[in-house]
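Colleague: fold the following and give me the result.
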Amino acid sequence: MSARIGIGGWTYEPWRGLFYPEGLVQSRELAYVGEHLTGTEINATFYRGQSAASFAKWRDAVPEGFRFALKGSRYCTNRKNLAEAGESVEKFMAQGLVELGDRLGPINWQLAATKRFDAAEIAAFLALLPARHEGLPLRHALEARHESFDDPAFFDLCRKAGVAVVLADSPKYAVLDAPDCAPFVYVRLQAAQADLEQGYPDAELDAWAGRVRGWTGEGREVFAFFINGAKERAPAAAMELIRRVKG
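Modeller: Alright, predicted model coming up:
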């Protein structure tokens, strides 16, 4: 199995001249990401619906093997009762994401930081997540950020549903380390430091590279994205992790 390692999105002004070469036109930035990294997490899908034409354009901009992870819509996850998200989940699926085809990676359903664990509510939400849409297989990850989710009952629910628990290397939110819940692992690395050219200290990058190799050695596909923190360092951190994973 393989590891897809990348960043969040591809449009970020501080990357111009630091990651993107001077003079690179903005319309070529996604293609440049595809040439140097192996995945990206699209945050725009969290805030608003996209068009089928946009998904198709993104698909065609990157090489075979590249994967797009999508953030699930906030209208699905930022609600008092997740069990009532069915209509919003259906709308999210119907926006044209099937145009990504085999470039589609997992969908990350990020819960509000204030959302507390309720077993019945989470079980009902997981039941709303389809295994396929218009024939395209789907994979789901759940990013719970409240400490109450650090509960074996939550991990068991995700394991039974085959939904990955997002492992967020975050100084702000709960770190839920349960990589065995799905056939793939989803990691969000959020602690990059501005004073380090590669974002993370060598020892930490080595440790993450070791974990990635361990997971892929178990037959799990890995998705690891450098998100937030010192975001300007994310591309360098991703490229360095790719290099270390390859050994």
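Colleague: please make it C-alpha for all contacts and neighbour counts, starting now.
Modeller: OK.
Colleague: any idea how far apart the tips of stretch 67-80 sit?
Modeller: 31 Å (Cα to Cα, to the nearest Å).
Colleague: now do the buried residues in that stretch.
Modeller: 67-78 (16 or more other Cα atoms under 10 Å).
Colleague: and what of stretch 146-162?
Modeller: 146-147, 149-150, 154-155, 157-159, 161-162.
Colleague: quick one: residue 184 from residue 162, how far?
Modeller: From residue 184 over to residue 162 (counting by Cα to Cα), the distance is 9 Å.
Colleague: so how far is residue 111 from residue 177?
Modeller: Separation of residue 177 from residue 111 (Cα to Cα) stands at 16 Å.
Colleague: the two: which has the busier surroundings?
Modeller: Between residue 177 and residue 111, counting by other Cα atoms under 10 Å, residue 111 is the more crowded of the two (20 against 14).
Colleague: just confirm residue 7 is within a strand.
Modeller: Yes: assessed with DSSP: H, G, I helix; E, B strand; the rest coil, residue 7 lies in a strand.
Colleague: that one: how many residues sit nearby?
Modeller: Residue 7 has 27 nearby residues by other Cα under 10 Å.
Colleague: what's the spacing between it and residue 108?
Modeller: Distance from residue 7 to residue 108, by Cα to Cα: 14 Å.
Colleague: what sits against the closest residue to residue 209 other than its chain neighbours?
Modeller: Of all residues not flanking residue 209 in the chain, residue 245 sits nearest, at 4.9 Å (Cα to Cα, 6 or more residues apart in numbering). Applying Cα atoms under 8 Å, 6 or more residues apart in numbering, we find residue 245 in contact with 209-210, 212-213.
Colleague: here's the other one to compare against:
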Amino acid sequence: MGTSGWVYPPWRGVFYPPKLPHRRELEYLSGQLSSVELNGSFYALQRPSSYQNWAAQTPDDFVFAVKGSRFITHMKKLREPELLLANFLASGVLALGGKLGPVLWQLPPTMRYDPGQLADFFHALPRGTAAAAALAAKHDERLDGRAWTSTDADRPFRHALEVRHASFQCDEFAALLTEHDIACVVADSAGTWPYFEQTTARDLVYLRLHGDAELYTSGYTDAALRAWAAKIRDWRRDRDVYVYFDNDVKVRAPADAIRLTTMLDQGRMLDPGQEPR
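Modeller: Down below sits the predicted model:
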């Protein structure tokens, strides 16, 4: 449970305590929540030292979801993925070590369903950190001298896909994700984009809450959060569930994430058979 990103000036003095140094904001958030969606990686290739620093600021059981590069998803539209993935991975993703969670791939709203294009991309995705390290080693000269191409252990490397075009609303798309063990992101976007709720990955559900009534802005009522808590309890019977609030404009994301965490903790105490994976 966490938020999409953590560097938001409006959070300062509201969620973050007054006078908290900016460099300690991730540390503070990680004391309140169990995960964060790292979205700086969407806008530009980061550096291994940044990933190492983020990991060092957080508790041992904290988890980072990493948002895939928009150069891959929005500019190249998944074409010629091997070198692009190599550069993305070599930028330091594996430096998170055991704190690395799933990778989120978000497609642009204008991108239509193309099964061949998707299948080629899915085939290129590494499914373990050892395979990810081997692919990272194939980076080009732009990463020379600043690449991270090793892993401390071979762990699962899982992927989730968020789509935003209505053409993806077909049974064939869900079947393709299931075949490749890719999670279909459950995205609540106040009706802005199509809604999907299929569980297409064997052991992963990925949920993004962009706003209940108004995109990126509105918070979630207790009734809405209770409804999401019920869905999450059902999903986590046999899957890991990652939940990220992206309604950050009015500083609702961290508060809603904390409230939903509390609801789930209370439900777990009442029903110990619903322990998360």
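Colleague: quick one: TM-score?
Modeller: Between these two chains, after superposing, the TM-score reads 0.92 (TM-score structural alignment, normalised by the length of the first structure); 240 aligned residues with a Cα RMSD of 1.8 Å.
Colleague: identify each buried residue in stretch 227-236 of the second structure, please.
Modeller: In stretch 227-236 of the second structure, counting by 16+ other Cα under 10 Å, buried: 228-229, 232-233, 235-236.
Colleague: output those residues as JSON lines; include the columns distance to residue 91 of the second structure and secondary structure.
Modeller: What follows is these, written out as JSON lines (distance: Cα to Cα, whole Å; DSSP: H, G, I helix; E, B strand; the rest coil):
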{"residue": "228", "distance to residue 91 of the second structure": "35", "secondary structure": "helix"}
{"residue": "229", "distance to residue 91 of the second structure": "35", "secondary structure": "helix"}
{"residue": "232", "distance to residue 91 of the second structure": "33", "secondary structure": "helix"}
{"residue": "233", "distance to residue 91 of the second structure": "35", "secondary structure": "helix"}
{"residue": "235", "distance to residue 91 of the second structure": "33", "secondary structure": "helix"}
{"residue": "236", "distance to residue 91 of the second structure": "32", "secondary structure": "coil"}
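Colleague: for residue 248 of the second structure, state which of those is nearest.
Modeller: Nearest to residue 248 of the second structure, judged by Cα to Cα, of these is residue 228 at 18.2 Å.
Colleague: who touches that closest one in this structure?
Modeller: Residue 228 of the second structure neighbours (Cα under 8 Å, 6+ apart): none.
Colleague: so how far is stretch 167-183 of the second structure off the chain centroid?
Modeller: Relative to its chain's centre, stretch 167-183 of the second structure lies at 18 Å (Cα atoms, centre = their mean, to the nearest Å).
Colleague: so it matches what in the first structure?
Modeller: Under TM-score structural alignment, stretch 167-183 of the second structure corresponds to residues 148-164 of the first structure.
Colleague: ok, so of the contacts of residue 245 of the first structure, who is nearest residue 142 of the first structure?
Modeller: Nearest to residue 142 of the first structure out of those is residue 212 (Cα to Cα; 19.1 Å).
Colleague: show me what residue 108 of the first structure aligns to in the second structure.
Modeller: By TM-score structural alignment, residue 108 of the first structure lines up with residue 104.
Colleague: pretty sure that match is in a strand, no?
Modeller: Yes: according to three-state DSSP, residue 104 of the second structure belongs to a strand.
Colleague: look up how far residue 29 of the second structure lies from it.
Modeller: For residue 104 of the second structure relative to residue 29 of the second structure (Cα to Cα), the value is 20 Å.
Colleague: hang on, the earlier thing: show me the buried residues of stretch 146-162 of the first structure that map onto helices.
Modeller: Among these, the ones falling in helices (DSSP state H) are 154-155, 157-159, 161.
Colleague: out of those residues, the closest to residue 97 of the first structure would be?
Modeller: When those are compared against residue 97 of the first structure (criterion: Cα to Cα), the nearest one is residue 161, at 21.7 Å.
Colleague: surely the closest one meets residue 125?
Modeller: No: contact criterion Cα atoms under 8 Å: residue 161 of the first structure and residue 125 do not qualify, at 10.6 Å.
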